[in-house]
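# My questions concern the predicted model and sequence given below.
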Amino acid sequence: MKKEEDTERIVPKTSTVTFDDVIGHKQVKERLKAIVKIFTNPKIVDDFKISPPKGMLIYGPESVGKGMLARAFANAADVPYFEITGSKLFDAAYIKSVYQEAIKHAPSIVILKDIDIKGLYHGTITNISFADVAKEIEDVPITEGKYVFTVATAVEIEEIDPVLLSPGKLDFLIEVSRLDPEARRFFIEKILQKPNDGKIDVQRIVRYITGLGAADLERLGRMAALAVIEQGKKVITEDILIEQINIIKYGHKIESQMIRNLEQEMQMTAYHEAAHAILSYILLPNVKIEQITISPRSKMLGFVSYNNEEQIASVTKEEIFHDICVLHAGQIAKMKKAGKRSAI
């Protein structure tokens, strides 16, 4: 009875999301459009004597639009899709039922959202049954008109069992990086449609929000508007916007009375953060310092933040050594000043 009820709830969806709705990620979208051509014309691979691909994995940080890209793919392919997410990913019977329905509605797409999700089974943290998913992908037909394609999303590709990434399963691996400047600018310009003083440096704010996801930036606009109302002001200013960014990144400011020996702590924090900043400026001149503050927050007493927009993944041994020196600079400075160790 339960299985019949589950099957009744499994209905195909039609995506209204287009690639134009996804901000940024130009190269990713171009690649997905190319894969759509293969999905809609699977015979294109016959000349190379290989079977048509059965799926792809879209992976990358949270809140960068992976789910929207998956639905935009379904829209571009002009086929119905089925989505499996949350606890349903741990239900092998449900997954099987979804694929059976997908075959009935083929050509179609099955979206497996966040397949690196963790669950609790008999008191043990566990992954989904990758073997069950792999079997369903393996068993779907690839005949003309009965093509079922799987689109999985995940944050960490390392969490995905190699069985799913083997040939004939999730053949395409699509990495989606954090939001690029174009995408971040879109969100800031959207925020600036709200009442503001007209003096906000958009480029500066775009740099400040490096690393934040779409959900954070949607929240930023709401937080800024509420802060204006809370403070009895009329418009959003750059200071208000930056403070909300800092709250998202580093936590709320701590009231001074909550810190014991406030003056001494702030003095030591000043030495600590100044040391980080000075040594960074000397040893890592290509790493741009975003801001330096000793204003205590819930996540830290002070900090030096950097803009990592142009930072490359490959670094030299010397650069790693310089990074370590900068990390320890604050501790060494406080030891020199007060003769005691501190947190890095």
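Ah, there it is.
# For the rest of this, base every contact and every neighbour count on C-alpha atoms.
Fine.
# now the helices: where do they sit in the stretch 101-250 of the chain?
130-139, 162-165, 181-191, 202-208, 214-230, 238-250 (DSSP state H, counting those that start in this stretch).
# Which strands or helices does the last one pack on?
I take that to be helix 238-250. In terms of contacts (3 or more Cα pairs under 8 Å, 6 or more residues apart in numbering; DSSP states H and E), helix 238-250 is packed against helix 202-208, helix 214-230.
# Swap in 10 Å and give it another go.
Under the contact definition 3 or more Cα pairs under 10 Å, 6 or more residues apart in numbering; DSSP states H and E, helix 238-250 sits against helix 202-208, helix 214-230, strand 303-307.
# Take the helices of the stretch 101-250 of the chain and lay them out in CSV including mean neighbour count.
Shown next, in CSV, are the helices of the stretch 101-250 of the chain (neighbours: other Cα atoms under 10 Å):
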stretch, mean neighbour count
helix 130-139, 17
helix 162-165, 18
helix 181-191, 17
helix 202-208, 16
helix 214-230, 17
helix 238-250, 18
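# can I get those in CSV with distance to residue 261?
Converted to CSV, these look like this (distance: least, Cα to Cα, whole Å):
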stretch, distance to residue 261
helix 130-139, 54
helix 162-165, 54
helix 181-191, 39
helix 202-208, 31
helix 214-230, 30
helix 238-250, 22
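# Structure two is appended below for comparative analysis:
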Amino acid sequence: MNDNDKQNGPDNNGGNPWMKSLLIWVGILVSLAIFVQLFNGPSTQTQGQVIPYSTFLNRVDEGSVREVNIATNTITGIQTNDEKFRTNALNDPNLIERLRAKNVVMNARPEEGPNIWMAILVQSLPFLLFLGIAFFVLRQMQKGGGGGGAMGFGKSRARMLTQKEGKVTFDDVAGIDEARAELTEIVDFLKDPTKFARLGGKIPKGALLVGSPGTGKTLLARAIAGEAGVPFFTISGSDFVEMFVGVGASRVRDMFEQAKKSAPCIVFIDEIDAVGRHRGAGLGNGNDEREQTLNQLLVEMDGFEANEGIIIVAATNRPDVLDPALLRPGRFDRQVVVPRPDIEGRIKILQVHMKKVPLAPDVDARVIARGTPGFSGADLANLVNEAALMAARKGKRLVANSEFEEAKDKVMMGAERRSMVMTDDEKRMTAYHEAGHAIVSLHEPASDPIHKATIIPRGRALGMVMRLPERDSYSYHRDKMYANLSVAMGGRIAEEIIFGYDKVSSGASGDIQQATSLARDMVTRWGMSDAVGPVEYAEPQGESFLGYSSSAPARMSNKTAELIDSEIKRIVEGGLERARQLLTEHVDQLHTLAGALLEYETLSGDEIKRLIAGEDIGRDEGTPSTPLAAAGTSIPKTRRPRGPFGSPTPQGA
């Protein structure tokens, strides 16, 4: 259960409201039953045992009846042994004589008619029961906690966080210092508005958090709630969307009405792109409902009525699809970019998550951060968690650097599939394929250093060569692109050189796909083809609507399309020939590295360098880390994807 569940669960109101109401109505029904019993019970219990009329006459004749009460339809009485009885009266003219003959005391009383109030209660009981059930159902439908009931469509589903438990502050947010500083100023404004107001400053109306998934946008919002000390309402953009037109707009109005009562306050809308997309993007009632909801949101944020003291904080990873009217100043005055952290940011994030984990002395956050370029905050949290789980499975008391390395490999390359059965020929081809990637990478000056090479199946790949950059890079240079193209083709060329042209497998399908994609970007996006020139011909990256896109590419003729295809082919084949040249010159190194991979299965980048230099790699002879499954069942070559061949794509490429 997360913090929100603790703060907004059924215990918040002292128990489950459905259960409380049900118990109330059960108590009412039990009381009615007791009431009926009190009316009916005593009159029947005090009249004694019911006996046949013939038995009554026999007991009179025997002299065992002391007193009788004669009514119109019933006769009750007391026997000589003080037992009470009751019988139905018949039209018997001799009864009085018999009673006199036995000296029985006779009392005449009128027949008791039915109690009018009891009759009314009995007749109205079904109606009262139906009315109670209807009231119970309607009451629950109208409650529905934040508009969840069937009668509460237009109620806001925003929840107010109290942060009594699991409080998050800015001390728990690391690696995004600039974004944290922007939001810290909003919190300071809420705490001390006079500090800014005396210089004419106005409180910002909204802040839009923009960033990739997992970069910490929601965590920042929770930190604002923990730091501000003011009411904090949270809602998802999808909570406004409903199949009935007008419901979303009603929920927006209700949300701002709630916020006005608690001003100053903060309203956090997560995934605002669910409701804030471009207007006019299609037809249909569903779109009309979304557009009306967005219109109401625009009016509430900056319309004729000022919502003083209400700050809107929203988060999205799709800013390109948001309506321009939503992004203008006065609605979202600040757009705070929450980027993926650099190496210093990753160090701080790892340190935050490592506080909860007992670490061995050999764990260095800087070393782990250097080996995780492009990781988001969520990725790093997952990395630390995976390392802790691995250490727990091994029965360790501390999490060592070896667990972090295994966790990093699992996150980046996938889990090992040691149960996969491979033939000796498959293992040998895989070893030469990965060795081809590694040898080309070692002899390409612009290539990133090799982090690890393995022929253990991971994820969807039978083998892998992982390269990691020495530092964070934010641009992609031409020489590095050509180096990556030749590394991509290294596996295919190694198979061709060692096994022959007819034995080349389909294992390079992923490498060819990545190389083609890179070459296409070089030609159509980055202007790195002299024949095509610096013109963008790529497909639009943004969302188009009504046939228009703000990032539409230049129109191309058939001749231009043929030229682009020929340039892409030329660039890819250039990488192929470069890989062929390097592997032909260093075929002895190819054999050496492939043999070591068959023996040890996994080699680090430093071990590969020492191996190529003719040095001892520092392992016991002939003992692989964990052998692959015994040979016996071959894997179809048409289903042998491999990759990735290179380093993660740098940001901004």
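Cool, the structure landed. Every value quoted in this text rests on a predicted model; they were computed, and no experiment measured them.
# TM-score for this pair?
Once superposed, the chains reach a TM-score of 0.78 (TM-score structural alignment, normalised by the length of structure 1), with 335 aligned residues with a Cα RMSD of 3.9 Å.
# surely residue 234 of structure 1 meets residue 240?
No. Contact between residue 234 of structure 1 and residue 240 fails when scored by Cα atoms under 10 Å: they sit 11.7 Å apart.
# what do the two both touch?
Residues touching both residue 234 of structure 1 and residue 240 (Cα atoms under 10 Å, 6 or more residues apart in numbering): 225, 228.
# And the strands in structure 2?
For structure 2, the strands defined by DSSP state E cover 49-50, 65-70, 74-79, 84-88, 105-108, 159-161, 206-210, 232-236, 265-270, 310-316, 334-337, 450-454, 464-467, 602-604.
# Tell me which of those sits most buried.
Of all those, strand 464-467 carries the top mean neighbour count, a mean of 26, counting by mean count of other Cα atoms under 10 Å.
# That one vs structure 1, average offset?
On superposition with structure 1, the mean distance recorded for strand 464-467 of structure 2 (mean Cα distance after the TM-score superposition for structure 1) is 2.7 Å.
# who wins for proximity to residue 90 of structure 1 among the helices and strands packed on helix 238-250 of structure 1?
Nearest to residue 90 of structure 1, of all these, is helix 214-230, at 26.0 Å by Cα to Cα.
# got the angle for that closest one vs helix 181-191?
In terms of direction (axes from the mean of the first three to the mean of the last three Cα atoms, to 10 degrees), helix 214-230 of structure 1 departs from helix 181-191 by 30 degrees.
# Show me what the biggest helix by length in structure 2 is packed up against.
Secondary structure of structure 2 per DSSP state H: the longest helix is helix 116-147. Contact analysis of helix 116-147 of structure 2 by 3+ Cα pairs under 10 Å, 6+ apart lists helix 17-45, helix 247-261 as its packing neighbours.
# Take those and lay them out in TSV including distance to residue 219 of structure 2 and mean neighbour count.
Formatted as TSV, these follow (distance: least, Cα to Cα, whole Å; neighbours: other Cα atoms under 10 Å):
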stretch	distance to residue 219 of structure 2	mean neighbour count
helix 17-45	31	12
helix 247-261	21	20
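# Mind putting the ones you listed into CSV with distance to residue 374 of structure 2?
Formatted as CSV, these follow (distance: least, Cα to Cα, whole Å):
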stretch, distance to residue 374 of structure 2
helix 17-45, 47
helix 247-261, 37
